[in-house]
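J.: I need the structure of the sequence given here:
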Amino acid sequence: NIIQNVLSPFKPLPDVVHRITAFAGSGKTHTLRLLASAYPSLKILYLTFNRDDDPLASEKDNKGFPSNVVRQTTCSIARKETQAMGNFEEPRKKVVRDFLERRLGHSLNYKVVDVVLGTANAWMMSSDPELSEEHVRKGEVCELKPEFRALDFVKLAKALYDAMIDPHCHEISMTHSTYLKKFVLSGAEITCKSGGPFDAILLDEAQDVNMVTLQMLLAQPG
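T.: Here you go, the predicted structure:
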């Protein structure tokens, strides 16, 4: 069987990651569908990296996967687990400035806001568990007025993140990266309806995945 011979090197194994490189329109999703069909006894999770709840809502053949496959998006899983709600838009700079000014007790300009937002975003999209100086955009700090360069941008960015995930704080809006980071830091597991982890995870459109999403998947057991 030609198809079976092609698929055999990609047999799901514990702690093994297979990567299939393909060009646009070359049948990546169809290949994943064949992989899922080749292992009907396994509990398989099919994932795409987008912000919709149904990863195949726009596809004509969205029912082509076998019954042992659950279709989800990385964002929908993290949203459900973290109970994230909102429009998931970048916080308005004026709101962030007001928030920071209250913490510091003095006025700031929007360049400071840009550094704090950039620091928070760099950390949230990374696989790093701790926010550190490595996430601060040093080039932008050098362009600030002298009185602002000594600010603790790590502390301010962490305070901004904490406000984003605080269910009682509705001032600072949460982004998609915020709840993905919260999911990863929580150590939550992706489980199937019957309980326990999936036997295999198929990730479509993996080129769109950032580091925090990759960490979300690699941290899963099995």
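J.: could you use CA atoms for every contact and neighbour count after this?
T.: Fine.
J.: can you map out the strands along the protein?
T.: Taking DSSP state E to define them, one finds strands in the chain at 44-48, 69-73, 200-204.
J.: what does the second one contact?
T.: Residues outside strand 69-73 that contact it (Cα atoms under 8 Å, 6 or more residues apart in numbering) are 36, 43-55.
J.: just want the angle from it to strand 200-204.
T.: Strand 69-73 runs at 50 degrees relative to strand 200-204, counting by axes from the mean of the first three to the mean of the last three Cα atoms, to 10 degrees.
J.: another sequence for comparison is provided below:
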Amino acid sequence: FIPWKKLYHRYLKREDWALQRVEQILQEFSITKEQQGCVLGLVRLVSSTGPRVDPSGVLQILGTHPLFPKAQLCVLRKFPDLQSKPGPEKMWAVVAVMVLFSDSVRDIQKLLECFGSPRSKVSVLEVTEVLHCMATLLFAMRDRSIPISNRIHYNIFYCLSLMENASGIVQPLEEGRVDLGSRADVKLTHEQQRILNHKIEPGQTVKIMAFAGTGKTSTLVKYAEKFRELKFLYLAFNKAVAEKGKKVFPRNVTCKTFHSLAFGSIGRHYKDKGKLNFSKMSVYSISFLLQSRKGQSLFIRGKLVSKTLENFFSSSDEEICEEHTPLWFKNTHGQMELMSREEKKISVEEAKEIWHNMKKLDGDAEKRYKMTCDGYLKLWQLSKPQLSGYDAIFVDEAQDCTPGEL
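T.: Prediction:
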């Protein structure tokens, strides 16, 4: 949801797609060295791509900026066709010219302060996208030896850099609940604030990528607080994290683990029948379920079947197949061997037999084939559950999710 910023940084990295896209834009708006007055094409681009907002109130706020009168006069003379348009095209053209007229970083900072006014209907994110648009094209123009001062790009770049490294104070959580750091105030970075400015749409996936301890969960807490009219489901991998989430998140968030969802739908039936094993099936117990084969160790085969089942449970596949078998195994001499096609076939057959019996709620009087937690999670995944009642789902540490969980 920040296309111009992404394009800017990809262009700086000289990615092929970005280079082609920028060249296409330059040609489309006649921003070439051969075109006289090509800077006007840049203004035209900004005026046509700026966010669609009511310009009346914003123009009044911009009127307090020292560069506004000169920029407005320039647009009036150079772009007479924009005067009759009721939309925001004229406003964004004025903004673009103000940036081009800027003598210092402070001029652009004052411009951002105008948009930060409570009367402004333009978000800071929308303005920074316009600035990234201009920065991208200005940098590309310099690449093509189009005569334009590098100072303008520097002013934009430096101003954006100052913004992104600044922090803002947000209000504490609702009374009776605690924040993640047990502090009265939580500081959000500019990156976190941009996430809060984005309202999730149905069917949309948003990834928050950051290092451990940088505030990903804090961002989700603040997001849920901002959009209190929405209902969220927060999914964690273990019970301790989910329980902590119940104390941290506002009341429009339900906190659960993946396994608790699956248990409520599938696992509880096996528990009621006494067929639930809350730990993994051990290699030792699996080896007792296998038939003896000449020249093969039951314990080694138990390892192969255990790994095959584990890979199947983690996958999004509906049936056990040879792709779930391990590639290598350690033989009775402790040496690594590549699994043969025949060994793979045997492991698949044995894993299928065990899985078939694990799924049975009745008919296993000795209860040798108990359902495991990963097993009922797999059954829940195969049932294609519909998590109705929630507007969005927060997945904690989503990078660690298996294909089956996703």
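J.: what would you report as the TM-score here?
T.: After superposition, the two chains reach a TM-score (TM-score structural alignment, normalised by the length of structure 1) of 0.77; 203 aligned residues with a Cα RMSD of 3.2 Å.
J.: kindly compare burial across the strands of structure 1 and name the winner.
T.: strand 44-48 (a mean of 23; mean count of other Cα atoms under 10 Å).
J.: that one maps to which residues in structure 2?
T.: Aligned using TM-score structural alignment, strand 44-48 of structure 1 spans residues 232-236 in structure 2.
J.: contact partners for the alignment partner in structure 2 of Gly139 of structure 1?
T.: Counting by TM-score structural alignment, Gly139 of structure 1 lines up with Trp328 in structure 2. Trp328 of structure 2 is in contact with 336-339, counting by Cα under 8 Å, 6+ apart.
J.: how close does the match of strand 44-48 of structure 1 sit to structure 1?
T.: By mean Cα distance after the TM-score superposition for structure 1, the fitted stretch 232-236 of structure 2 averages 1.0 Å away from its aligned residues in structure 1.
J.: mind checking how far that stretch is from the chain centre?
T.: 15 Å (Cα atoms, centre = their mean, to the nearest Å).
J.: would you turn the strands of structure 1 into CSV with distance to Ala24 of structure 1?
T.: Formatted as CSV, the strands of structure 1 follow (distance: least, Cα to Cα, whole Å):
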stretch, distance to Ala24 of structure 1
strand 44-48, 15
strand 69-73, 20
strand 200-204, 12
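J.: right, and these - which one's nearest Ala159 of structure 1?
T.: strand 69-73 (28.6 Å; Cα to Cα).
J.: state the span of structure 2 onto which the closest one is aligned.
T.: Against structure 2, strand 69-73 of structure 1 falls on residues 253-257 (TM-score structural alignment).
J.: average distance between that stretch and structure 1?
T.: Mean for stretch 253-257 of structure 2 is 1.1 Å (mean Cα distance after the TM-score superposition for structure 1).
J.: how far away is the closest residue to Glu229 of structure 2 other than its chain neighbours from Ala392 of structure 2?
T.: The shortest distance from Glu229 of structure 2 to any non-neighbouring residue, by Cα to Cα, 6 or more residues apart in numbering, is to Asn252 (7.8 Å). Taking Cα to Cα, to the nearest Å as the measure, Asn252 of structure 2 falls 11 Å from Ala392 of structure 2.
J.: overlap in contacts of those two?
T.: 230-232.
J.: out of these, who's nearest Thr219 of structure 2?
T.: For the shared contacts of Asn252 and Ala392 of structure 2, the nearest to Thr219 of structure 2 is Phe232 (13.7 Å; Cα to Cα).
J.: so where's the longest helix in structure 1?
T.: helix 110-124 (DSSP state H).
J.: now for Asp128 of structure 1: what does it line up with in structure 2?
T.: In structure 2, Asp128 of structure 1 lands on Asp317 (TM-score structural alignment).
J.: what sits against the closest residue to that match other than its chain neighbours?
T.: Sequence neighbours aside, Gly404 is the residue nearest to Asp317 of structure 2 in space, at 7.7 Å (criterion: Cα to Cα, 6+ apart). By Cα under 8 Å, 6+ apart, the residues touching Gly404 of structure 2 are 313-317, 378, 381.
J.: return the members of these classed as buried.
T.: 313-317, 378, 381 (16 or more other Cα atoms under 10 Å).
J.: give me the distance from the host helix or strand of Ser56 of structure 2 to the chain's centre.
T.: According to DSSP states H and E, Ser56 of structure 2 maps onto helix 55-62. Distance, stretch centre to chain centre, for helix 55-62 of structure 2: 34 Å (Cα atoms, centre = their mean).
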